[in-house]
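Colleague: Next comes the sequence, and after it the predicted model I'd like to discuss.
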Amino acid sequence: MNINLLDTVVLVKELPNSGLQPGDIGAVVALYEPDGVEVEFVSASGKTQALVTLKLADIRPIDYHDMLAVRPLDAA
């Protein structure tokens, strides 16, 4: 999988400690060899929800056929 800095990516697994669910969209803000990425996830208002270090297997590139949606954040 070819992921570059600032790519928009989709989370493929749940990260309950960060309030993230599969399908959440983030931006790659750092790349770590051999297979690490730092991804920033933001709310619709632009507030950072989470900044997490993930493996490439935890994300996928956004696809032309993906539909964007909005979900409420858990009140925490």
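Modeller: All right, it came through fine.
Colleague: Going by C-alpha atoms from here, please, whenever you check contacts or count neighbours.
Modeller: Fine.
Colleague: Pick out the residue closest to the middle of the protein.
Modeller: Centroid check for the chain by Cα atoms, centre = their mean gives residue 26 as the closest residue, at 3.4 Å.
Colleague: The structure to be compared is supplied as follows:
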Amino acid sequence: MIEEHDRVVLTTKEPDAGLEPGDVGTVVHVYSEGEAFEVEFVTLTGDTVAMLAIDRDEVRPVQSRELTHARSVE
């Protein structure tokens, strides 16, 4: 189960926010017992890129054998 402060991986493209599948964000709020989440996506230096309300099927928990990957955003 995904909870507040968990890191999650985006599984869908969010072009208006400049986000791609695989981008990692942090859950800042859980809605409707886990049906949706408010997720903050930040740069590696801590600047917020986007804060989105995202449905449960648009993110997944991070897995123990995954690495963070860096890419530039507009």
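Modeller: Sure, I can see it. Fair warning: this is a prediction, and the values are worked out from it, not measured in the lab.
Colleague: thinking the residue nearest to the centre of structure 1 is in contact with residue 39, fair?
Modeller: Yes: the pair residue 26 of structure 1 / residue 39 is scored as a contact, 5.9 Å apart, by Cα atoms under 8 Å.
Colleague: for structure 1, what spans make up the strands?
Modeller: Secondary structure of structure 1 by DSSP state E: the strands cover 8-11, 25-32, 36-42, 48-55, 59-61.
Colleague: With distance to residue 67 of structure 1 as added columns, please give the ones you listed in JSON lines.
Modeller: Output for those, formatted as JSON lines (distance: least, Cα to Cα, whole Å):
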{"stretch": "strand 8-11", "distance to residue 67 of structure 1": "11"}
{"stretch": "strand 25-32", "distance to residue 67 of structure 1": "11"}
{"stretch": "strand 36-42", "distance to residue 67 of structure 1": "17"}
{"stretch": "strand 48-55", "distance to residue 67 of structure 1": "20"}
{"stretch": "strand 59-61", "distance to residue 67 of structure 1": "13"}
